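# One predicted model, sequence on top.
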Amino acid sequence: MTFYDGRSGFITVVSGPMFAEKSGELVNRCMKEEKYAGKKVIAFKPSNDNRFAEDEIVSRLGLKMKAVSINKMINDDLEEEILKSSKGCDIVAFDEAQFFSEKIVDIVLEIAYRGSHVIVAGLDLDFRAKPFGYMGELMTIADEVIKKTAFCPCCGRPARFTQRLVDGFPAKEGPIELIGDTDSYEPRCRNCYVPPFKA
């Protein structure tokens, strides 16, 4: 449950595997605050993830909202631009945050210090079941962490892991970042997940 009172900064991190509707949680929270509480909202997404739209965050259940597409490698100029464009916003959201470079942590902290509610969504683990990007640090500094699960297609249990597939079989190797969908990934529970070294 969120205890953000609108008077002080707050950080919410939504994490979990692929197909867990993390983006949907982010969009739903932003839309409710904007529609029912009249809050000013701005959202950002990494430009390398354009599976569903270039300028929108889109959930698998069809929820969507406008978003500013930005380079995942955040330099000083882009950091300044993000802080400037989010100034005065009640809610500042970042989707697919696992792709952003280290500066995302400082940016989230700065926006929260200014009094905004920052909502961050992303994969907490990569296909090797290792911490993905700076999501671990974001979860550490968060006031609220929401751990989402999907459904394991192998057994129906709650899925916490993201299984990368190659020709339908668990991947043994590959780059950490590989944009894909149901053709390359599926959620798995701990019992059904196969780490690369056991594939």
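Sure, I can see it. Numbering: from 1, shown residues only.
# contacts and neighbour counts: CA atoms only from here.
Noted.
# which strands and helices sit next to the helix or strand encompassing Leu26?
For Leu26, the element it lies in under DSSP states H and E is helix 22-36. Applying 3 or more C-alpha pairs under 8 Å, 6 or more residues apart in numbering; DSSP states H and E, one finds that helix 22-36 contacts strand 10-16, strand 56-58, strand 64-66, strand 91-94, strand 117-123.
# now with 10 Å?
strand 10-16, strand 41-46, strand 56-58, strand 64-66, strand 91-94, strand 117-123, strand 144-147 (3 or more C-alpha pairs under 10 Å, 6 or more residues apart in numbering; DSSP states H and E).
# Mind putting those strands into JSON lines with mean neighbour count?
Output for the helices and strands packed on helix 22-36, formatted as JSON lines (neighbours: other C-alpha atoms under 10 Å):
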{"stretch": "strand 10-16", "mean neighbour count": "26"}
{"stretch": "strand 41-46", "mean neighbour count": "24"}
{"stretch": "strand 56-58", "mean neighbour count": "23"}
{"stretch": "strand 64-66", "mean neighbour count": "18"}
{"stretch": "strand 91-94", "mean neighbour count": "26"}
{"stretch": "strand 117-123", "mean neighbour count": "27"}
{"stretch": "strand 144-147", "mean neighbour count": "17"}
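# got those as CSV, with distance to Cys30 columns?
Putting the helices and strands packed on helix 22-36 into CSV (distance: least, C-alpha to C-alpha, whole Å) gives the following:
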stretch, distance to Cys30
strand 10-16, 12
strand 41-46, 7
strand 56-58, 11
strand 64-66, 9
strand 91-94, 7
strand 117-123, 8
strand 144-147, 15
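# So for Lys72, which of those sits nearest?
Taking C-alpha to C-alpha, strand 41-46 is the member of the helices and strands packed on helix 22-36 nearest to Lys72, at 5.2 Å.
# ok and the closest one relative to strand 117-123, angle-wise?
Counting by axes from the mean of the first three to the mean of the last three C-alpha atoms, to 10 degrees, strand 41-46 points 30 degrees away from the direction of strand 117-123.
# take the one below as the second:
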Amino acid sequence: MIYNDGKAGFLTVIIGPMFSEKSGELIKQCLLSQNYQNKTVRIYKPVIDDRYGEDEVVSRIGLRMPAHNISQEITPELIRTILVDCETADLVAFDEAQFFSEGLLELTLGLLDRKKQVMIAGLNLDYLGRPFGCIGQLLLHADEVIVKKAYCKCCGRPAMYTQRVIDGQPVTARNLDSELVLIGDQESYEARCRLCFVKD
């Protein structure tokens, strides 16, 4: 939904596993708002996510839009800066939101108080099946939630989990020896359904 009548803020949260086209959905909604509603759009992404470039949000199916890199640590100073930068924006979007600190919640609420439409895309679960970042808190404030599904790498069923793999073998809580955040793609992660997801 693309909705902003200027009377109140509106929060859309897009969640799902890796390979579910969350970024694609975010870009599509932003392009529709920009091209058909003549809205001013501003997109932010965490500086650590440089897989497809530093100044764009890019989806796996080739959609792309300009974006601003910001620190994943959302400090009070950064919140003030973004609120000023977005004064003339109608729609403010954040991609890969799971990488941002809990300050993203405060920033989002500040934008909503200023009657902005806010769109946030991110993983809701980490590769161990646990809530990831502040996405869960953002969901509590969402006017709209879009749940994207991928296809399970093992069986093709609808997938809601992201499995980290090393040499094709699942990384679980038992054999965990790496950091929670590992920027990667198909070489490090697979979409898995509930049946095929390995947690223990």
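That came through, no problem. Note that the structure is a prediction, hence the values are computed from the model and not measured.
# quick revisit: contacts made by the helix holding Leu26 of structure 1 with the rest, please.
Here helix 22-36 of structure 1 makes contact (C-alpha atoms under 10 Å, 6 or more residues apart in numbering) with 12-16, 21, 37-43, 57-66, 90-96, 119-123, 146-150.
# Give me the buried positions along that helix.
Lys22, Ser23, Gly24, Glu25, Leu26, Val27, Asn28, Cys30, Met31, Glu33, Glu34 (16 or more other C-alpha atoms under 10 Å).
# dump the residue contacts of Phe19 of structure 2.
Neighbouring residues of Phe19 of structure 2 by C-alpha under 10 Å, 6+ apart: 59-60, 148-152, 159, 162, 185-186, 189-191.
# Only the buried subset of those residues, as a PyMOL command please.
The buried subset of the contacts of Phe19 of structure 2, as determined by 16+ other C-alpha under 10 Å, is captured in PyMOL by this line:
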select buried, resi 59+148+149+150+151+152+159+162+189+190+191
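# now, among the contacts of Phe19 of structure 2, which is nearest to Val171 of structure 2?
Nearest member of the contacts of Phe19 of structure 2 to Val171 of structure 2, counting by C-alpha to C-alpha, is Tyr189, at 9.6 Å.
# Next one: Asp90 of structure 1 from Ile119 of structure 1, what distance?
Counting by C-alpha to C-alpha, to the nearest Å, the separation of Asp90 of structure 1 from Ile119 of structure 1 is 11 Å.
# who touches both of those two?
Contacts common to Asp90 of structure 1 and Ile119, judged by C-alpha under 10 Å, 6+ apart, are Cys30, Ala112.
# Just confirm Cys134 of structure 2 contacts Glu96, I think it does.
No - in this structure Cys134 of structure 2 lies outside contact range of Glu96 using C-alpha atoms under 10 Å: 11.4 Å.
# what is in contact with these two at once?
Jointly contacting Cys134 of structure 2 and Glu96 under the rule C-alpha under 10 Å, 6+ apart are Gly122.
# Can you check my assumption that Met139 of structure 1 lies in a helix?
Yes - Met139 of structure 1: assigned to a helix according to DSSP: H, G, I helix; E, B strand; the rest coil.
# and it, what does it touch?
Met139 of structure 1 neighbours (C-alpha under 10 Å, 6+ apart): Ile11, Thr12, Val13, Val14, Ser15, Val105, Val120, Asp124, Val145, Ile146.
# Arg51 of structure 2: which of the contacts of Phe19 of structure 2 is nearest?
Among these, Asp185 lies closest to Arg51 of structure 2 (C-alpha to C-alpha), at 8.6 Å.
# In three-state terms, label the residue mapped onto the closest one from structure 1 for me.
By TM-score structural alignment, Asp185 of structure 2 lines up with Asp181 in structure 1. Secondary structure, three-state DSSP: Asp181 of structure 1 is coil.
# I figured Asp181 of structure 1 was touching Arg51, is that so?
Yes - applying C-alpha under 10 Å, one finds Asp181 of structure 1 in contact with Arg51, separated by 8.3 Å.
# Could you double-check that Val13 of structure 1 lies in contact with Val145?
Yes - between Val13 of structure 1 and Val145 there is a contact under C-alpha under 10 Å: 4.9 Å.
# Throw the contacts of Met139 of structure 1 into JSON lines and include distance to Ser85 of structure 1, thanks.
Formatted as JSON lines, those follow (distance: C-alpha to C-alpha, whole Å):
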{"residue": "Ile11", "distance to Ser85 of structure 1": "18"}
{"residue": "Thr12", "distance to Ser85 of structure 1": "20"}
{"residue": "Val13", "distance to Ser85 of structure 1": "21"}
{"residue": "Val14", "distance to Ser85 of structure 1": "23"}
{"residue": "Ser15", "distance to Ser85 of structure 1": "25"}
{"residue": "Val105", "distance to Ser85 of structure 1": "17"}
{"residue": "Val120", "distance to Ser85 of structure 1": "17"}
{"residue": "Asp124", "distance to Ser85 of structure 1": "27"}
{"residue": "Val145", "distance to Ser85 of structure 1": "25"}
{"residue": "Ile146", "distance to Ser85 of structure 1": "26"}
